[in-house]
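Student: Provide a 3D model corresponding to the input given below.
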Amino acid sequence: MHYLAKQPGGLTDADFQRDPSQSVRERNWFKVDWNLISLSLDYRFSDQTRLNWRTYTLQAGREALGILNYINRPDPGGARDLLADRYNNFGSEVRLLHQYTLFKDLKSTLLTGARLYKGLTLRKQGEADAGNGPQFDFVPSEPSHSDYRFPGTNVAGFVENIFQLNDKWNVTPGVRMEYISTNAEGYFYQIMRFVPNVKVQEEREKNRSFLLAGIGSSYQLFKGVELYANISQNYRSINFNDLRVQNENARVDSLLKDENGYTADGGIRGKLNDWLYYDMSLFYLKYNDRIGSVFTKNEDNMVYRLRTNVADSRNIGFEGIIEADFLKVFTQGKSRYKLSVYTNFAAIDARYINTQETAIRNKRVEFVPPLLFRSGVSFGDKRFNITYQYSYIAKQYSDATNAEFTPTAVDGAVPAYQVMDVSVSYQWKWLGIFGSINNLANTSYFTRRADGYPGPGILPSDPRGYYLTLQAKF
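Tutor: This next block holds a predicted model:
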């Protein structure tokens, strides 16, 4: 995939209210070169034993050129900022699945495997030309901000087993062993006042190994009704990729560390007479030293977003899914058509805990809306189908202090919004026609406040869009 795009930049809250389609940046460009190659192999040793091997490589790059300063200030002219990345990544994973009899005639299933990943990111940042066009060259040729290599390695082995204890009850324990190595090699220019910036050479390395475990179980209460519960450890490792990016809108804590925690959920699911499907669950997520964003100020009293280990956090929530085909009920399954109605609802209370920082304690976790609701209806047969979908996302925040507004628009509230979409499809022999209207009501809304490209600031979502696709099968 290759493309070149001119970017409008972000908006302040006031700009968005006036006209979300406007642009206050005329010199921003984005270029992508993305090449992904994958290979998959399946081998059957017997009816009970199968092997799956998947491997891939990513050879890619992206370059962002433009003005990265505060979006509430006009383009000052002069040299633009250029961020240039190259990615050379390789991954391979092998899985072995074996079914066997443990109790009576009940089949249990063993899954084991290993994963290898090696990645290399080359990241450069510096000044580029002062023009308006897509000239992706550093001026001078040596990047004036930073030049880094970020190699990384991940090796993992895992095993899990579904023990079918009887015809109603199964238990699935699993473990995963991880080794992660992240490195940084390069230089950055330390910004000085009243004297020239200082070039600093830097090397960093962080290696860690750990074991993650989990267990799940399900029990068929009676026909069409199943109870289930799961608990597993989780882990999120850091990398050094964003540590030395010079950006007035954002900084990364140099002492940033990995986060860990666990996830637990339980619920009930099932089918009623083949026309109603449901899944209702409660869940709890706990993160220690959660990596998040904090609205703060620099020595000049200018605001920016700090990415750091904010505090412990916990998410408590409920999620429900219901889908029903009413024509199956009314016609007792004799109709060639289907009329399917579905609803997906989630209520989440995600907050920071175990901290003495009053600006953060008991505040909502960023970008976790407390309420999500999606519903839709679909009508059609084997050839024709039309679908309508409605989505509502409640108000959320972009940082851990739950700031309602900032002058630079990097942090602040993300207001609640609702969106409707319609899609139609028709299949005739070898010809297929697919059409859709996204954002049917042409609602003005946004889901993201960016601290860098393609912003900074508010990134408006797309207005109403029309799509038509023709498909031919020979």
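Student: make it CA atoms for all contacts and neighbour counts henceforth
Tutor: Noted.
Student: need the helices for the protein, in chain order.
Tutor: Assigned by DSSP state H, the helices in the chain fall at 13-18, 326-330.
Student: so which of these gets nearest I316?
Tutor: Nearest of these to I316, taken as Cα to Cα: helix 13-18 at 30.8 Å.
Student: check which residues of that closest one are buried.
Tutor: By neighbour count on 16 or more other Cα atoms under 10 Å, the buried set for helix 13-18 is 13, 15-16.
Student: export the helices of the chain to CSV and tack on distance to L372?
Tutor: As requested, the helices of the chain are exported to CSV (distance: least, Cα to Cα, whole Å):
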stretch, distance to L372
helix 13-18, 23
helix 326-330, 24
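Student: go through those and name the closest to S40.
Tutor: helix 326-330 (39.3 Å).
Student: and for that closest one, what are the contacting residues?
Tutor: 275, 333-335, 337-341 (Cα atoms under 8 Å, 6 or more residues apart in numbering).
Student: how far is that helix from where the chain is centred?
Tutor: Using Cα atoms, centre = their mean, to the nearest Å, the mean C-alpha position of helix 326-330 is found 37 Å from that of the whole chain.
Student: could you also give me the structure for this next sequence, so I can compare it with the first?
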Amino acid sequence: MKTTQIVPGLLALAIAQALFAPAIARADDVAAADAAADAQNNNTTELPKINVRERGLHDDTWPKLQHIMREVDGPLITVTKKTSITKLDSIPTVVDNNNRALFAQTPGIFYSEQQSPGQMNLSYRGIGNPQESEFVTVMLDGIPLMSDWIGYPTIYTFPLPQTLSEVQLIRGGSSLLYGPEPPPVVNLVSRKPVADRELAGYTENVAGSNGLFATFNQLSGTSGAWDYLVDAHYRTSDGERDNGDSKLRGGDLHLGYRPDDAAYYTFDFHAYSLDTGDPGKLSYPQFAADAETVTTPHNELWTDRYVAILGHDRKFDADTELVAKLWYGYQDNASRSQDRPPPDSPVPTTSTLQDDQFRFGGLDARVVHHWGRGNAFTIGTTYYHSDAPFRQWTMQGLTPDRYDRDGVPRLRQERSTDYGAVFAENVFRFAGGWHFVPSVRLERENVDIDETVKPPNLTRDLVDRSVDHTVPLFGLGFGNDFGRGNETYFNVSQGWRPVRYFDIGSPFGNTAAGSINDPDPTHVLSWEAGVHGTPVDGLFYDASLFWVNVKDRIESQPAGPDAPPNNTINVNTGDTRHRGFEGQIDYDFLAARDPKTTRHLSLFANLSLLNAEFTSTRNPANLGNRPAFSPKYLARVGLSWREDKHYKLALSAVSVASQYFQDSNLPAGTAGAANYIPAKVPSYTVADFSADWWVLPQLRLLGGVSNIADRKYYSRVFSNGLEPGIGRTFYAGASYEF
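Tutor: Okay, here's the model as predicted:
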């Protein structure tokens, strides 16, 4: 067990400061009253002149809230933290598997693309491999979307954009708001029921390239104290390569009950089922010769996810509110993959069937109290538990059914995680537009593995491990409002990445007894200073400098000479430093002339410049190297033209610099060899266009083209192959609402 010691006095001081600050804030009023009494005792007839100025709510200006979150957003204090939002009502409908459009106006987020839907691959500022977003916290309405929030933080399901109202990105300090994983947090906000009618409906149907057909259907409304929303969706595609076909089915249910103005009870249920082929990874020579080559014609992936959530919001008075959520869910990541061919056969004859299940639940409760002149104090707790059995079988043939269990057991692990946290945060406001935000969070994790079957080629002992970590986190932020709608912000915050199942007991590593892995958690210290605002009508800008130190990175290393090819174990590989610039600008030419216009013509651009390197490493050869997936620049630019209920058009492009795909900054294989992978992922630029056009008040035509120039590129790379990006695709369809 590794337990980080904390100083109880620091925690007590932070909470006491927040609790007793109202008394301190009243000190000036008491002093003023005493002065007036003294004046009366001295028979003074002329009282000192008092200038009373009402301080407006800095975060309630409409133009600003089109781009960033409120400074106090319910129980979340985001002031002094860099945030970005995308309101989906302001962009054309996002269709199929093109999430570039979803993040087109989100600075800094790197989206590593693949042709198959399901897995979402995000990373930020070069911290970690984008593989399945393991280094980015992704949430839906504050509930983690990962397979297992602590032990296996991968994204295999992603909500349809049609179900979302907003995408939020929160940088440094996100661990103090939401919990583990290094910053940032991507929080997806679900659409709310229609509030002014008992029944409203929406249906959308599109068809497109590669056999795409997608339908989305929704009903919602409000009647008295009740509100509801229900949707069902289906999407099928043949894919760009053989065995790249997919079928997605899903649905969502929301029920809300508001007995009075002070209380709101909710029930939400989300269901998602995906079946997709896996055409396999390519070597670079295969990609260059024919990007539609299929290397695994029988591999298959299945993902099911079901989550039920109970929520309760209660306003105790005008200043105090409780927000609580209780959730339980089940996810099954299953796959079929062909084995390597035996030495005496040119083709594989067996396959591995894998079943990775997760049963999880949690509680998150937060109280926010507004006090004084714009101050707010929030305190809360989070608990999470998951059971995650992991099983594999060796099957004869290459096409066994998903639920076939007649093969030879190859691996069986019982795994579980427990995680808990308590946290407190306060925003203090002072004269002159200054604000100060101290934060504290205490977290504890337990990860447990009990292995009963191991792969037959490994000579190690069965894994039987339980690991605990207790980690205190602190943060400080301050800023100043100046001029017309401008604000400076500075934030320094700690974060960490808990150890995962694979970190402490990789099922594929052949580690000798007595030397089993025990890596320390990864710790992150983030600094950011910037300024943003809406100084003139139509203009929003945000520019910041950042510096992130990552200590004790946990990365994959070869599992050893006795392990199967490409299998790895995870160890602390060293420390990295990430520093750079991140900027965003949006100028609405029509709003500049008339701030109340319903027509908007906006030019937007965002740019991230990154300098990242290893500052210490267990492998001397990597010292000074650029960490994998750390492009020197990531730029997006676009033009958006819309009029409410008439049309929405968007043209955008993303440009990504070249980047190394592994920390060694070396290629895989030898140049000219069949299995060669270049050291660098080449730079690429991809442009997209999409449009919604209302031909009637209720009828809308939808259309778009992705990868307009049909750019041949890739961004998802492993030592055993790469996955091509999606070529040029089209879609067209219509929607009807009532």
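Student: and of the buried residues of helix 13-18 of structure 1, the nearest to R27 of structure 1?
Tutor: For the buried residues of helix 13-18 of structure 1, the nearest to R27 of structure 1 is D15 (18.3 Å; Cα to Cα).
Student: trace that closest one over to structure 2, please.
Tutor: Under the alignment (TM-score structural alignment), D15 of structure 1 pairs with Q286 of structure 2.
Student: how near is its match to Y713 of structure 2?
Tutor: Counting by Cα to Cα, to the nearest Å, the separation of Q286 of structure 2 from Y713 of structure 2 is 13 Å.
Student: P724 of structure 2 now?
Tutor: 6 Å.
Student: as a markdown table, the buried residues of helix 13-18 of structure 1 with distance to P140 of structure 1 would be great.
Tutor: Converted to a markdown table, the buried residues of helix 13-18 of structure 1 look like this (distance: Cα to Cα, whole Å):
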| residue | distance to P140 of structure 1 |
| --- | --- |
| D13 | 36 |
| D15 | 35 |
| F16 | 36 |
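Student: straight-line length of stretch 65-79 of structure 1, end to end?
Tutor: OK, stretch 65-79 of structure 1 end separation, Cα to Cα: 10 Å.
Student: residues in contact with it?
Tutor: Contacts for stretch 65-79 of structure 1 (Cα under 8 Å, 6+ apart): 10-12, 24-25, 27-30, 80-83, 127-131, 134, 136, 247-249, 407-409, 452-453, 455-457.
Student: residue in structure 2 paired with D147 of structure 1?
Tutor: In structure 2, D147 of structure 1 lands on R412 (TM-score structural alignment).
Student: what do you get for V341 of structure 1?
Tutor: Match for V341 of structure 1 (TM-score structural alignment): L603.
Student: again with N88 of structure 1
Tutor: Alignment note (TM-score structural alignment): N88 of structure 1 maps to R359 of structure 2.
Student: now the strands for the stretch 51-200 of structure 1?
Tutor: For the stretch 51-200 of structure 1, the strands defined by DSSP state E, counting those that start in this stretch cover 81-103, 106-127, 146-164, 169-190, 198-222.
Student: for Y417 of structure 1, find the nearest of those strands.
Tutor: strand 81-103 (32.6 Å).
Student: quick one: buried residues of the closest one?
Tutor: Buried-residue list, strand 81-103 of structure 1, by 16+ other Cα under 10 Å: 81-87, 89-99.
Student: near the match of D147 of structure 1, how many other residues are there?
Tutor: When counting by other Cα atoms under 10 Å, one arrives at 19 neighbours for R412 of structure 2.
Student: gap between it and T729 of structure 2?
Tutor: For R412 of structure 2 relative to T729 of structure 2 (Cα to Cα), the value is 42 Å.
Student: excluding its backbone neighbours, what's nearest the match of N88 of structure 1?
Tutor: Excluding the flanking residues, the one nearest R359 of structure 2 by Cα to Cα, 6 or more residues apart in numbering is Y330, at 4.6 Å.
Student: in this structure the one you found contacts S273, no?
Tutor: No - using Cα atoms under 8 Å, Y330 of structure 2 makes no contact with S273, being 11.7 Å away.
Student: got any residues that touch both of those two?
Tutor: The contact sets of Y330 of structure 2 and S273 overlap at 304-305 (Cα under 8 Å, 6+ apart).
Student: what about the counterpart of P697 of structure 2 in structure 1, neighbour count?
Tutor: If you follow P697 of structure 2 across to structure 1 using TM-score structural alignment, you land on K429. Each residue near K429 of structure 1 was counted by other Cα under 10 Å, and the total is 10.
Student: and what of L322 of structure 2?
Tutor: Other residues close to L322 of structure 2 by other Cα under 10 Å number 20.
Student: test my guess that it contacts D364.
Tutor: No - the pair L322 of structure 2 / D364 is not scored as a contact, 10.6 Å apart, by Cα under 8 Å.
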